[in-house]
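Asker: generate a structure from the sequence data that follows.
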Amino acid sequence: MSTAVEAPTVWDIAVDDAPVSLSARGDLVAVAGAEGTVRVLDAAMGAETGSLELPGGSLSVQLAPDAGHLAATGPMGYALWRRTDGRTTVRESGAWSAAAAWADPERVAIASGRRALVLDTDGEELWRTDPAASTVTDLAWMRQGRRLAVAAYGAVHGHERHTPKPVVTYPYVGSHLALAVAPTGRWICSGNQDASIHIWRIRDAGDLTMSGYPEKISRLAFDDSGFWLAADGAPDITVWDFSGKGPEGTAPRSLRCHETITALAWRPGAGGQLASGGDDGTVALWYATAGRAQQRLRPARELTGDGTAVAALAWAGPHLLIAAYRNGRVRAYGVPSRAAL
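Answerer: Presented below is the predicted three-dimensional model:
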């Protein structure tokens, strides 16, 4: 049984640009707005500590692992921000820049049109990939930042450092919307426009398609153990078991709360707890790996909002969940211990 409660709010602020993306690292939270305003907040109090403007609007924001830098991407380019002095470097490339991913505190990959650019923290280009068949829609680092996975129509390509041409190709005829790499280094997964999840085993490129979803898959997330993958694509969230030989021949757990899923975020650690957001403004907390395959689970707790859709979720440590709402509210919820969820 789920329990609807008044949200245990730690702080609550309003921003004047509809949020589209969140990132939390260390003691900072970054909030990107649709019109291009990116605010950097103190995670404990919600006070603004920095900001930048990305011309043309923003799509995604990612703080570096040490929270020392930030990368923001948007329809017309990208920007980098430095914490120590607030220096901002803006590149109005005119290329659709869907995503950014940090390899480590010193290197970031940017999706820029049909290429991926790898930059240092000063914005200097270290190397770039050859053009893909279409716009790069997502990217992720593998092998502790030694290989970059780049998703575009028809394939996910793997690039070693300073190698414009891919050293490995994982083909799939379709449009990739989201990319997830297991922390174990065993799997790459893409969520696709054709309402499927495609999976490749990294060691030998063996692949598997999980189809039959009623809607496109635009959100995928592995937990910290790398054994559980959460996906949207239906009113139910599906959670697939990647332990052992992987999900082939198995059924997922189903999590039902929202009519439309708008955000997914695993709680840090390997405890199998997931936060989800919906278009009705509800934030749900789950024991997402409980029960058995094919079982439908209900939330352990629901945090009631004001009816405005959840735009993004991010954990600022194991006990602070940040939720951004499309009306401009950004709230930090105090979440109890795992056993008391």
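Asker: make it CA atoms for all contacts and neighbour counts henceforth
Answerer: Noted.
Asker: touching, residue 265 and residue 318? I think so.
Answerer: No. Using C-alpha atoms under 8 Å, residue 265 is not in contact with residue 318; the gap is 11.4 Å.
Asker: quick one: contacts for the nearest residue to residue 135 once chain neighbours are set aside?
Answerer: Leaving aside its chain neighbours, residue 135 sits nearest to residue 114 (4.3 Å; criterion: C-alpha to C-alpha, 6 or more residues apart in numbering). When contacts are counted by C-alpha atoms under 8 Å, 6 or more residues apart in numbering, residue 114 touches 131, 132, 133, 134, 135, 136, 152.
Asker: sorry, back to before: more neighbours, residue 265 and residue 318?
Answerer: Taking other C-alpha atoms under 10 Å, residue 265 and residue 318 do not tie; residue 265 has more neighbours (22 against 15).
Asker: now name the helix or strand holding that one.
Answerer: Per DSSP states H and E, residue 265 falls inside strand 261-266.
Asker: show me what that strand is packed against.
Answerer: Applying 3 or more C-alpha pairs under 8 Å, 6 or more residues apart in numbering; DSSP states H and E, we find strand 261-266 packed against strand 220-222, strand 273-278, strand 310-315.
Asker: would you list the ones you listed in CSV and tack on mean neighbour count?
Answerer: Formatted as CSV, the helices and strands packed on strand 261-266 follow (neighbours: other C-alpha atoms under 10 Å):
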stretch, mean neighbour count
strand 220-222, 23
strand 273-278, 24
strand 310-315, 25
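Asker: before we compare anything, build this one as well:
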Amino acid sequence: MPTVAPLDLEGHIVGAHFLGDVPFFTSASGEVHRLDMGHKTAAAHQGLLASIKDEASNTLVTSGEDGKVNRVHADGRVELLAEEPRKWISVIAAGPQGAVAFGVGKEARVRLADGTVKSFTEQRTVEAIAFAPKGLRIAAARYNGVTLHWVMTAGAPIDLDWKGAHNAVTFSPDGRFVVTAMQENALHGWKIDVKPGEEARHMRMTGYPAKIKSMSWSVKGKWLASSGAPAAIVWPFSAKDGPMGKPPLELGTRGNIMATAVSCHPAEEVVAIGFIDGMILLVRFADEKEVVLRRPGKGAITSMAWSKSGKLLAFASEAGDCGVVDIAG
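Answerer: A predicted model of the protein is given here:
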């Protein structure tokens, strides 16, 4: 049976992450909590807006209302990467070779490991940034689409246009697709591995009753799991044209209780699904078998992350009731 080690924190928790086997929890108030031989805390921001794991360096990257972009190391040390006084920075991404990207108004900025910053001006405010899995390339989501930039070369950017507001963006692990979450309760995708001169092909993934706040690729990128419905909606991406013409899996359906966070396992084709009432289910893609990892709690699940071994799952909630599930019990 899975066992839960609870951690009660105050207020809204933005993110749950693992660095090694140490769970980290980032709080909207600006603290970064870690369970490393006891509960330890580091002050990172005057108001924290976003946090992500940088896989390349095994650190966290955080941003906040204080205009700072920080790197938080495994020992809790906080390193300032960039500062934009009087700006709120809520858009960040971590890429290869120590590169970090962030959005400031209509600018997408990439800070390289040596401290050099490259800026790209978009048509509209940058709503989200993602790095491609190979090469220093970014996708910047904005109103009416996404723009792709090569960071180190002067090549012309590629515009992927689709009307509407795009609030999140991700590359597939094999780099063949770019997918955004939209304001209008839908995902939109582009197949970008096309022949020179060919246009990227569109994919519309609609029918969600709520906004999609969480997306997670399965191991090897065969599936893309998403929140925004009373189940995890999981689209197939293994075929040449991705999910075009194919229905999604609906995993962990719970009446009208919305899924708010999804996190695919690092080695198995299973997904952890967090719900608005604090419950967490683990569901296998092949046969839809479910295991309850956590019963309902005080608040909606905001974030989940697996340890590298896939034996531990950290979770965060908007009410501060967080914890770590040991799925082996």
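Asker: can you pull the TM-score for these?
Answerer: Overlay of the two chains. TM-score (TM-score structural alignment, normalised by the length of the second structure): 0.87; 318 aligned residues with a C-alpha RMSD of 2.5 Å.
Asker: what do we get in the second structure for residue 322 of the first structure?
Answerer: When the second structure is aligned by TM-score structural alignment, residue 322 of the first structure is paired with residue 314.
Asker: quick check: closest non-adjacent residue to its match.
Answerer: residue 324 (4.3 Å).
Asker: what span of the second structure lines up against the strand holding residue 265 of the first structure?
Answerer: Residue correspondence for strand 261-266 of the first structure in the second structure, counting by TM-score structural alignment: residues 259-264.
Asker: mean deviation of the matching stretch from the first structure?
Answerer: On superposition with the first structure, the mean distance recorded for stretch 259-264 of the second structure (mean C-alpha distance after the TM-score superposition for the first structure) is 1.1 Å.
Asker: run through who's touching that stretch.
Answerer: 212-219, 225-232, 270-276, 300-306.
Asker: cool, and stretch 148-168 of the second structure?
Answerer: 110, 118, 127-129, 136-147, 180-184, 190, 200.
Asker: could you rerun that using 6 Å?
Answerer: With contact meaning C-alpha atoms under 6 Å, 6 or more residues apart in numbering, stretch 148-168 of the second structure is reached by 127-128, 136-139, 141-147, 180-183.
Asker: please apply the same query to stretch 211-230 of the first structure.
Answerer: 177-178, 182-184, 191-196, 231-234, 238-243, 266, 269-270.
Asker: what is the equivalent residue in the second structure for the residue nearest to residue 135 of the first structure?
Answerer: Using TM-score structural alignment, the partner of residue 114 of the first structure in the second structure is residue 106.
Asker: how much space between its match and residue 89 of the second structure?
Answerer: Distance, residue 106 of the second structure to residue 89 of the second structure, by C-alpha to C-alpha, to the nearest Å: 12 Å.
Asker: which neighbours do the two have in common?
Answerer: The contact sets of residue 106 of the second structure and residue 89 do not overlap (C-alpha under 6 Å, 6+ apart).
Asker: thought residue 259 of the first structure was touching residue 233?
Answerer: No. Using C-alpha atoms under 6 Å, residue 259 of the first structure is not in contact with residue 233; the gap is 10.9 Å.
Asker: compare the two (neighbour count), which wins?
Answerer: Set residue 259 of the first structure next to residue 233 and count neighbours by other C-alpha under 10 Å: residue 233 wins out with 24 against 12.
Asker: ok, the more buried one - contacts?
Answerer: 213, 215, 216, 217.
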